[in-house]
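A.B. asks: Structure for this input, please:
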Amino acid sequence: MSDEINMRRRRLLGTTVAGISLTELGLGGFAHAESSAVASGSSTASFENLRQINAGTLNVGFAQAGPQNGPVVILLHGWPYDIHSYAEVAPLLVAAGYRVIVPYLRGYGSTRFLSTDTPRNGQQAVIAVDVINLMDALKVDQAIFGGFDWGARTANIIAALWPERCKALVSVSGYLIGSQDANKAPLPPKAELAWWYQFYFATDRGHAGYDANRHDFNKLIWHTASPKWNFDDATYERSAASFNNPDHVAIVIHNYRWRLGLVTGEAKYDELEKRLALAPPITVPTITVEGDANGAPHPEPSAYAKKFTGKYAHRNISGGIGHNLPQEAPKAFADAIIDVARFQSS
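C.D. replies: You can find the predicted model right below:
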C-alpha cells in the first residue's frame, strides 16, 4: 500500500472562520480568506499542506481536510486551473462536516507519473480512472463529486460508469461526456471560434507555443473564460505554479488532439470509451450550475437536462460569474454540494 507524505507549504494564511479557529473546525490543511476578497478579485486562500499517495500509474498530490469519518466530497479542477479553484469552497464544506479531498489531475502540480514508460495520455477515460484509483488508494468507497471543465467531465464519467462510487454530483456546465465520433461533426462558425485553442494545439507550432508560453497563454484563457472576474496577479500566480509540472504540456496537448481524433488513446481504455460514446445517462442525484458570464465554450442547460435521470436541479449563478465558478462563486458552489447531498439522503 502506498504511503502518504505530508508536504508542508510555507504559506500560512488566515486562521479563522467567523471567529472559530481552523483547528476547532477540523480544517487541517486549509487556510481561509475572507469572502470579500473574492468579490474584489483577490483571493488569499491557499492550501497549507499537501499530501502524496501512490494511486494507479500516478503519485497523486492532493489536499485533504475535515473529519476522517465525515461524508467525502471530491472536488476536481479543470484546465487551465488547479486545486486553488476550491480553496474558498473547501472550508465551507469542512465547516459543514465533510471530509474534502482536492487532487491535482495528471499533469498538474505535484502529481507525477510513477514510470517514465507510462504514456502521457490525456483522453477523457483515463482521467476518470485516475480518480477511481485515488479513491481506492484512500479507501474511499463513495463520494459526492463536484467539478468544472475537465473536472466536470471527469465527475460526469464516474457518475455514468461507476454510479456506485458517486453518491451525488455537482457539475458546472452540465453534461460534458464526449466522443471522438461526435467531435467529427462541424459546429457553427461562432462555436468553432470559441474552440480556437483546440485547433492551435493540433499543430506543432501550437505545441511549441504552449510549451514556451504556458504562463501567459493560460492567463489569457482565464480572462476570456471569465471576462468579468477581476482576479489579481497573486491569485493567478498561485495556480500558475501548477503548470510547471513536467508532464503538463504533454497531457494538455494529447487531451485536445485526442478529442479531434488526431491521436489515439491507450487500447486498454477502448471499452470505456465505447460506453462513453453512447452518451450514457447519469442516474445519481445531480445539481448542474452555470455562471451568467461564462466565456468558455459550454452547452445550454436545455441541451443536457434530460441526460440526468435521477433527482435533478439546475442553478444559474448571477453576478458576472464566469467559467471558474467554484473560485468566483464559492458559496454558491458549496451550497450546491450541501444541497445535492440532501437529494441523496431524501
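A.B. asks: all contacts plus neighbour counts: C-alpha atoms, from now on.
C.D. replies: Noted.
A.B. asks: Could you measure from Val129 over to Phe343?
C.D. replies: If you measure Val129 against Phe343 using CA to CA, to the nearest Å, the figure is 26 Å.
A.B. asks: Then Leu260?
C.D. replies: For Leu260, the distance to Phe343 - CA to CA - is 36 Å.
A.B. asks: Kindly report the same for Gly29.
C.D. replies: Distance, Gly29 to Phe343, by CA to CA: 28 Å.
A.B. asks: And the two? Which one has more around it.
C.D. replies: Neighbour comparison, Gly29 and Phe343: the larger count goes to Gly29, with 22 against 19 (by other CA atoms under 10 Å).
A.B. asks: ranges for the strands of the stretch 201-346 of the chain?
C.D. replies: In the stretch 201-346 of the chain, the segments counted as strands under DSSP state E, counting those that start in this stretch are 286-291, 312-317.
A.B. asks: quick one: which of these is nearest Phe148?
C.D. replies: strand 286-291 (9.4 Å; CA to CA).
A.B. asks: So which elements touch that closest one?
C.D. replies: strand 166-172, strand 312-317, helix 330-345 (3 or more CA pairs under 8 Å, 6 or more residues apart in numbering; DSSP states H and E).
A.B. asks: and this one, so I can compare the two:
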Amino acid sequence: MSNFKTIETKTLSIAFEQYGPDNGVAVILLHGFPYSPRAYDEIAPPLAAKGYRVIVPYLRGYGPTRFNSPETLRSGQQAALAQDLLELMDALGFEQATLCGYDWGGRAACIVAALFPERVRGLVTGDGYNLQDIPNSIQPLDPQSEHRYWYQYYFHTPRGVEGLTQNRRALCELLWQLWSPTWARNAERYPLSASAFDNPDFVDVVIHSYRHRFMYAPGDPALEWMEQALEKQPAIGVPTISLCGADDGVGPAPAEDEDAHHFTGFYERRVLSGVGHNIPEEAPGVTLKALLDLLQR
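C.D. replies: You can find the predicted model right below:
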C-alpha cells in the first residue's frame, strides 16, 4: 500500500505517493505527459516489497501538486522539471536516488543525471537521451515525424490552448490511443489518470512546455543557467538502461541506437516489441527488471 503525502519545496507543494520503508534505498519514478503516477501501479509495490523506498510524484501541473505562489511562471520547460526533481530530493533528504522516467519525467531524470551525476545511482530512461536541443529545434524533421508532432504545433496556437482547455480529457485520451496503438488496456487504464489533468495549472504548464522547446515562449530567468548548460548537450555517465517502445506512436524506436554516444558509463538499450509510448504502464515487468538490474549491480 502507498502513503499519499505532500512536501514543500521552494516553488511547489509536491504531492507524491510513497511505498516501502522510510530507511530504504531511494527510487523515484517519474511520469510524463499526459500521464500520472498510475503508470507505476505494477512497479512501485514490488520494489517496496524488496525494501526500497519508492517515491512517485505528481509533476507540476498534475493532480494535487500546486504552486506556492500565483506569481510563479507556470513553466513547463525542461529545466523546471529537473529543478523540481532536485528540490524534491533535497526536501526528502535524498543525497542520491535511482531514477526512472519517460517523456517529461524521463527528461527531468536525464537532466539531473547529466548535470548532477553524484545525485543519481542509476537511470532507467524511456527512449534514451531526453535532453532537448532547443537551439536546433528550428530545424525540421522528416515529414512523418513532423506529422506525429501535430499536437505540439496545435499547442502553439490560441485555438490549441482553447482546445486543451475545453477538451483536455478527450484530447489526452486521443494521445494515449495514438501513442500506444497496439496496447489493449488504453480504455481500461486511461480513466485512472484522467483526473490528474484537472489541475488548475495543467493547461498553462503544458502550453508553456511545448512553446518553450521551440523558442516560442521565454523561460524562467532563474533557470537560464541550466538551460545554457543543456545547450551543450552534456553526456550522461551514470549507469543507464534505455527502454524504447517499438510501437511508440510519437517516435518509434529506430533500428540503430542514435543516442548511444550521449552515454559514457554503463549503458544498455532494450527495444520493447509491442510497446508504445507509455512504457512503464504497458511493460511493467520489463521496467521493474531494468530497475532491479541497476539497483543490484
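A.B. asks: TM-score of the superposed pair?
C.D. replies: Here the TM-score for the pair of chains, by TM-score structural alignment, normalised by the length of the second structure, is 0.97; 296 aligned residues with a CA RMSD of 1.2 Å.
A.B. asks: Could you check which residue of the first structure pairs with Gly48 of the second structure?
C.D. replies: Residue 48 of the second structure: Ala, not Gly. Aligning on TM-score structural alignment places Ala48 of the second structure opposite Val94 in the first structure.
A.B. asks: Surely its match is in contact with Leu22?
C.D. replies: No. If you go by CA atoms under 8 Å, Val94 of the first structure and Leu22 don't touch, sitting 9.7 Å apart.
A.B. asks: Those two: who's more crowded?
C.D. replies: Neighbour count, other CA under 10 Å: between Val94 of the first structure and Leu22, Val94 has more, with 25 against 21.
A.B. asks: helix/strand/coil for that one?
C.D. replies: Recorded secondary structure, Val94 of the first structure: helix (DSSP: H, G, I helix; E, B strand; the rest coil).
A.B. asks: how near is it to Gly322 of the first structure?
C.D. replies: Taking CA to CA as the measure, Val94 of the first structure falls 25 Å from Gly322 of the first structure.
A.B. asks: again, but for Asp204 of the first structure
C.D. replies: Distance of Asp204 of the first structure to Gly322 of the first structure, computed by CA to CA: 30 Å.
A.B. asks: more crowded one of those two?
C.D. replies: Shown here are Asp204 of the first structure and Gly322; by other CA under 10 Å, Gly322 has more neighbours (27 against 11).
A.B. asks: hang on, the earlier thing: burial of the residue nearest to the match of Ala48 of the second structure when sequence neighbours are not counted, as a residue count?
C.D. replies: Nearest residue to Val94 of the first structure in three dimensions, chain neighbours excluded: Gly66, at 5.0 Å (CA to CA, 6 or more residues apart in numbering). By other CA under 10 Å, the residues close to Gly66 of the first structure number 27.
A.B. asks: counterpart of Gly66 of the first structure in the second structure?
C.D. replies: Alignment note: Gly66 of the first structure maps to Gly20 in the second structure; criterion TM-score structural alignment.
A.B. asks: wait, doesn't its match sit right on Ala48?
C.D. replies: Yes. Checked against CA under 8 Å, the pair Gly20 of the second structure and Ala48 is within contact range at 4.1 Å.
A.B. asks: Pull up the overlap in contacts between those two.
C.D. replies: Common neighbours of Gly20 of the second structure and Ala48, using CA atoms under 8 Å, 6 or more residues apart in numbering, are Val54.
A.B. asks: Can you tell me the element the alignment partner in the first structure of Val112 of the second structure falls in?
C.D. replies: Taking TM-score structural alignment, Val112 of the second structure has Ile158 as its aligned residue in the first structure. Taking DSSP states H and E as the criterion, Ile158 of the first structure maps to helix 150-161.
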